[in-house]
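Student: sequence unavailable; structure follows:
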């Protein structure tokens, strides 16, 4: 069981079984993540008219956009531990219906207090979804197959931008004034309702674990169980205790790295449409289509980087290189903002492709060092604490724009934080390859050396 090697006769059936699992789970999980992402970030599009209608400053918007991540932070670890205890079906159903109803309730966000409260509540309900899926996929795929699964799932956030931007723009232009509601209010109604409905589908469609999957034969269930057991035993140095992993410093290192990555991701998510508006585009639908194009490129980048990561078995350089491209794009956008509209948009695209491409391959790193309870709690803790950057970055950009009249200084700051992510990866994360079973002892030794240095 301790070896990750499989015979050639076993490899072909396993390839077919994992393809079957992939096609069963990933399309549906992508739909859920698309809905979640649209409901989380549509505030970036409604902001184009909402703040003007309500007379709010950039700082009020930035605080409201970011306060989502405070609720996210507080409830994410408990949610992920609950998923491990009661299963994905119950947990994801609760989360999906909750965020859908809260998103619809955003039509009442006509004062800053109500706005802050509902954004906080949206974070509370969505907490646990993203890390829950990361944990859930580890129940179905061994390490050497996860980057593709992670990248495919996470690319839904990019494709949500492809769909969400034009959809929000069309709703705002078409429904403004209908039933005495503003266009931005209709965005919340139209985009929140499918999430509520999807929550009930979760219960009917998802399966918690491979051994419960009636759509797999008994033989297929056994082969997957054996393969996953061999994968879990491949690196005996994986930490199973959340407390021990916290003491060793390993989780804190990954929190710092992901915090830097999320700083850029959140800045681009919540101020990307504003940046497009700054270079001269005023029509919400036009802005939506531009954001759709750059998010499509980001989604493709996520999938390709994940595929190449699985092929090579290396994720450290895949992550560091991607965030470096993201930093270059952010800095370029800041430099060209008042110089060239085309150049600014190209840099925006580069920043989104780089930053988004780093996220799925990043998650290969903590999953190589953590297992069991440490993986369930650790993944959630990494994601929840790092996502506090989602609170800080939008608020920073809003405050900087209010005080300077330009987004450029804020973009430079976020670019610097993104560079720091690359440096931390190369400094703190030991080299490893998931496709090389013989490398396991070396990984363990490197892990111990790194932990002793903390």
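Tutor: Nice, I can see it. For clarity, every value in this text was computed on a predicted model and none was experimentally measured.
Student: can we go C-alpha only for contacts and neighbour counts from here?
Tutor: Will do.
Student: I figured residue 305 hits residue 320, correct?
Tutor: No - counting by CA atoms under 8 Å, residue 305 does not reach residue 320; the two are 11.7 Å apart.
Student: so what sits against both of these two?
Tutor: Taking CA atoms under 8 Å, 6 or more residues apart in numbering as the contact criterion, the residues that touch both residue 305 and residue 320 are residue 358.
Student: distance between the helix or strand hosting residue 222 and the chain's centre?
Tutor: For residue 222, the enclosing helix or strand under DSSP states H and E is helix 218-234. Put simply, helix 218-234 sits 28 Å off its chain's centre (CA atoms, centre = their mean, to the nearest Å).
Student: and for stretch 293-304?
Tutor: From the chain centre to the centre of stretch 293-304 is a distance of 13 Å (CA atoms, centre = their mean).
Student: who touches it?
Tutor: For stretch 293-304, using CA under 8 Å, 6+ apart, the contacting residues are 148, 151-152, 154-159, 161-162, 348-349, 352-354, 356-360.
Student: which residues of the protein fall in strands?
Tutor: Assigned by DSSP state E, the strands in the chain number zero.
Student: which residue is nearest the middle of it?
Tutor: Using CA atoms, centre = their mean, the residue of the chain that lies closest to the mean C-alpha position is residue 154, 5.9 Å off.
Student: so what's that one closest to, chain neighbours aside?
Tutor: residue 360 (6.5 Å; CA to CA, 6 or more residues apart in numbering).
Student: what's the local residue count around that neighbour?
Tutor: By other CA atoms under 10 Å, the residues close to residue 360 number 28.
Student: here's the one I want to compare it with:
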């Protein structure tokens, strides 16, 4: 079976990861070009803050509708539409002149990107059984860290090289140039990907059957945990989207997972927002700060893939997630104790990056373990969409803490958020009934609410 899933991974993941890198670049390019846009358009910092909030609000608002469309129409069609849409929105940003136009573009970008990450997670559940998902989610999510490493140097080089070419500012060329790859990759995904294993002509009939058996085994285990006869359940009339949303909102385990994800995302966006300033302070503004800033991301990439693989190998999720939150808190604690010393501060940030980066794939794997086929599309998007609000709340909260204290106080607040996320996840799993599955060894409790 390992050979079958390696074949699937080499077919799907490289293209999906490239799409993820492009999504990250298109999301953060205005932040990297902020100073140049301000010089050109006289936008204040408040305009960019509101623009970020509008993006995350649109993302949260449209995550569920996008995933429902993906489930109904297929991944290829929706991915094509999303990537054409956010590529066009990114390119159109080159021609904004007023704050209202800027807010409109950021809203459209959030709306089009809303279905990408939750949609790809849902798509991967069509191909991989629960026992293999942590490593796959980790490999896919590592593309975000790759994007974070290349974004700043790539953005700076493009703006410098294209500034005033054909009379346009460098930041305008940056947005135009980075909008194009999304459209090209969307077209490539439409022709290259297959919606389901049964559609994949590059898999033999035997390989398709083996994948189908693994996925059906998961569904059977979920149905038994809920006390539902699978044959009878398949004959029931499918519940409406509103009924599924209501059942999820009444499910304490899912709600607590959403809260843990919100804290994780909020703290992580806050740390990413302030990390460049911290690095400048630790390195005393030296030219090496840009190179050093890549080290935590590299550590995070290696760590998240290794921890995801180990989680699948041991068939355990909860302990790995708690360990990641302890690593995140301990790393930030080390950075505080280093008192702006470069070596130990960088070591602490790298340790924190390892824990933070590795936690998200584990949480997503736990979430997909809790959802049957009927609830997966909405559940993944609902938890992921709500967590994106942390992208707006996290940096705002950390800025408020900085206004009261210093960077040590801000890092201490983030430590509290990470530890709270770990405790909330433990509580969520205690509130769900047991089933045999990927975490049967440590008694992962998986919840299937009856529709």
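Tutor: In hand now; what should we look at? Everything numeric here is computed off the predicted structure, so don't read it as measured data.
Student: make a ChimeraX selection of the buried ones in the contacts of stretch 293-304 of the first structure.
Tutor: A single ChimeraX command suffices to select whichever of those are buried according to 16 or more other CA atoms under 10 Å:
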select :148,151,152,154,155,156,157,158,159,161,162,348,349,352,353,354,356,357,358,359,360
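Student: in helices only, show me the contacts of stretch 293-304 of the first structure.
Tutor: Using DSSP state H, the subset of these located in helices is 148, 151-152, 154-159, 161-162, 348-349, 352-354, 356-360.
Student: can you report how many residues lie near the nearest residue to residue 58 of the first structure once chain neighbours are set aside?
Tutor: Distance criterion CA to CA, 6+ apart; nearest residue to residue 58 of the first structure, sequence neighbours excluded, is residue 398 at 4.9 Å. Each residue near residue 398 of the first structure was counted by other CA under 10 Å, and the total is 25.
Student: now the aligned partner of residue 160 of the second structure in the first structure: closest residue in space, sequence neighbours ignored.
Tutor: With the correspondence set by TM-score structural alignment, residue 160 of the second structure lines up against residue 173 in the first structure. For residue 173 of the first structure, the nearest residue in space outside its immediate sequence neighbours is residue 183; the separation is 6.6 Å by CA to CA, 6+ apart.
Student: sorry, back to before: the residue nearest to residue 58 of the first structure: what's it in contact with?
Tutor: In this structure, residue 398 of the first structure makes contact with 58, 59, 60, 61, 62, judged by CA under 8 Å, 6+ apart.
Student: closest to residue 339 of the first structure among the residues you listed?
Tutor: Of all the contacts of residue 398 of the first structure, residue 58 has the smallest distance to residue 339 of the first structure: 22.9 Å, by CA to CA.
Student: wait, that closest one sits on residue 402?
Tutor: Yes - the pair residue 58 of the first structure and residue 402 passes the contact test of CA under 8 Å, sitting 6.2 Å apart.
Student: the two: which has the busier surroundings?
Tutor: Neighbours of residue 58 of the first structure and residue 402, each counted by other CA under 10 Å, are more numerous for residue 58; the result is 20 against 14.
Student: that older thread, wait, isn't the residue nearest to residue 173 of the first structure in contact with residue 174?
Tutor: Yes - with contact defined as CA under 8 Å, residue 183 of the first structure and residue 174 form a contacting pair (7.4 Å).
Student: more crowded one of these two?
Tutor: Of the pair residue 183 of the first structure and residue 174, residue 183 is the one with more neighbours under other CA under 10 Å, namely 22 against 12.
Student: and for the equivalent of residue 219 of the first structure over in the second structure, the neighbour number?
Tutor: Residue 219 of the first structure maps onto residue 206 in the second structure when the alignment is built from TM-score structural alignment. Burial measure for residue 206 of the second structure: 10 neighbouring residues, criterion other CA under 10 Å.
Student: please tell me how far residue 333 of the second structure sits from residue 294 of the second structure.
Tutor: Spatial separation of residue 333 of the second structure from residue 294 of the second structure under the definition CA to CA, to the nearest Å is 20 Å.
Student: now for residue 43 of the first structure: which residues touch it?
Tutor: For residue 43 of the first structure, counting by CA under 8 Å, 6+ apart, the contacting residues are 65, 270.
Student: please say which position in the second structure it maps to.
Tutor: Superposed on the second structure with TM-score structural alignment, residue 43 of the first structure falls opposite residue 30.
Student: the residue nearest to the centre of the first structure matches what in the second structure?
Tutor: Using TM-score structural alignment, residue 154 of the first structure sits opposite residue 141 in the second structure.
Student: closest one of the contacts of residue 398 of the first structure to residue 244 of the first structure?
Tutor: After measuring the contacts of residue 398 of the first structure against residue 244 of the first structure - CA to CA - the closest member comes out as residue 62, at 36.7 Å.
Student: which ones are touching the residue nearest to the centre of the first structure?
Tutor: Residue 154 of the first structure touches 30, 33, 302, 359, 360, counting by CA under 8 Å, 6+ apart.
Student: corresponding residue for the third one in the second structure?
Tutor: Residue pairing (TM-score structural alignment): residue 302 of the first structure is matched to residue 304 of the second structure.
Student: tally of neighbours for its match?
Tutor: Residues near residue 304 of the second structure, counting by other CA under 10 Å, number 29.
Student: now swap in residue 179 of the second structure and tell me
Tutor: Residue 179 of the second structure sits with 27 neighbouring residues when counted by other CA under 10 Å.
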